[in-house]
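Q: pasting the sequence and the predicted coordinates here, then a few questions.
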Amino acid sequence: MIVLDVVVDGTRVETVRPANQRPQELYWIMVDLMDRLQSKYGTNVSLYRRLEHAG
C-alpha cells in the first residue's frame, strides 16, 4: 500500500492513506492535496511517498 507522508519544516505532521492506489489517480490526489496543505500549513510543505505493508 502506498502512503503519503506530509512533512512541514522537516517534521512529519500526518500520513495520508489514499483509498485508490492507481498511479494516475494518485497523481491527482497529490495535486489536490498539495493545494489544500499549502493553504493549511504554508508554502514549506513536502509530500513523500512510501510503501507500507498491509498486514
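A: Alright, I've got the coordinates. This is a predicted model, so every value here is computed, not measured.

Q: rest of the way, CA atoms for contacts and neighbours
A: Will do.

Q: what about the strands in this structure?
A: Using DSSP state E, the strands found in the chain span residues 2-8, 11-16, 45-51.

Q: most tightly packed of those?
A: strand 2-8 (a mean of 18; mean count of other Cα atoms under 10 Å).

Q: one more structure, for comparison:
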Amino acid sequence: MDDIVLIQASNVENDSAIQDLKTTCKIKQIIVYRYDEEKNVFYDLTTQAS
C-alpha cells in the first residue's frame, strides 16, 4: 500500500528543488499543480520524466 501526501509550498518554481525532494524522500511520483490567483485556476505541471 502506498501513502499519498499533499504538500503546499510557496514559490516552488525550481525543478531541482522538486527533484531533491523526490530523491530525499524516496518518492515514486510527484504531481505538481500551480495555482493562478488571478484566474482562480490550477495548472498541472506534472512531467512524465522518472
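A: Yep, it's here. Being a predicted model, the structure only gives us computed values, none of them experimental.

Q: and the TM-score between these chains?
A: TM-score of the superposed chains, computed with TM-score structural alignment, normalised by the length of the second structure, equals 0.42; 37 aligned residues with a Cα RMSD of 3.0 Å.

Q: any chance of a markdown table for the strands of the first structure, columns distance to Pro23 of the first structure?
A: Supplementary listing: the strands of the first structure in a markdown table, determined by distance: least, Cα to Cα, whole Å:
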| stretch | distance to Pro23 of the first structure |
| --- | --- |
| strand 2-8 | 10 |
| strand 11-16 | 15 |
| strand 45-51 | 12 |
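
Q: wait, what's in contact with Gln19 of the second structure?
A: Residues counted as contacts of Gln19 of the second structure (Cα atoms under 8 Å, 6 or more residues apart in numbering): none.

Q: what kind of secondary structure is it in?
A: Taking DSSP: H, G, I helix; E, B strand; the rest coil as the rule, one finds Gln19 of the second structure in the helix state.

Q: tell me the centre residue of the first structure?
A: The geometric centre of the first structure, computed from its C-alpha atoms, lies nearest to Leu4 (Cα atoms, centre = their mean), at 3.4 Å.

Q: I'd say that residue and Ser46 touch.
A: No - contact criterion Cα atoms under 8 Å: Leu4 of the first structure and Ser46 do not qualify, at 9.8 Å.

Q: thanks a lot, catch you later.
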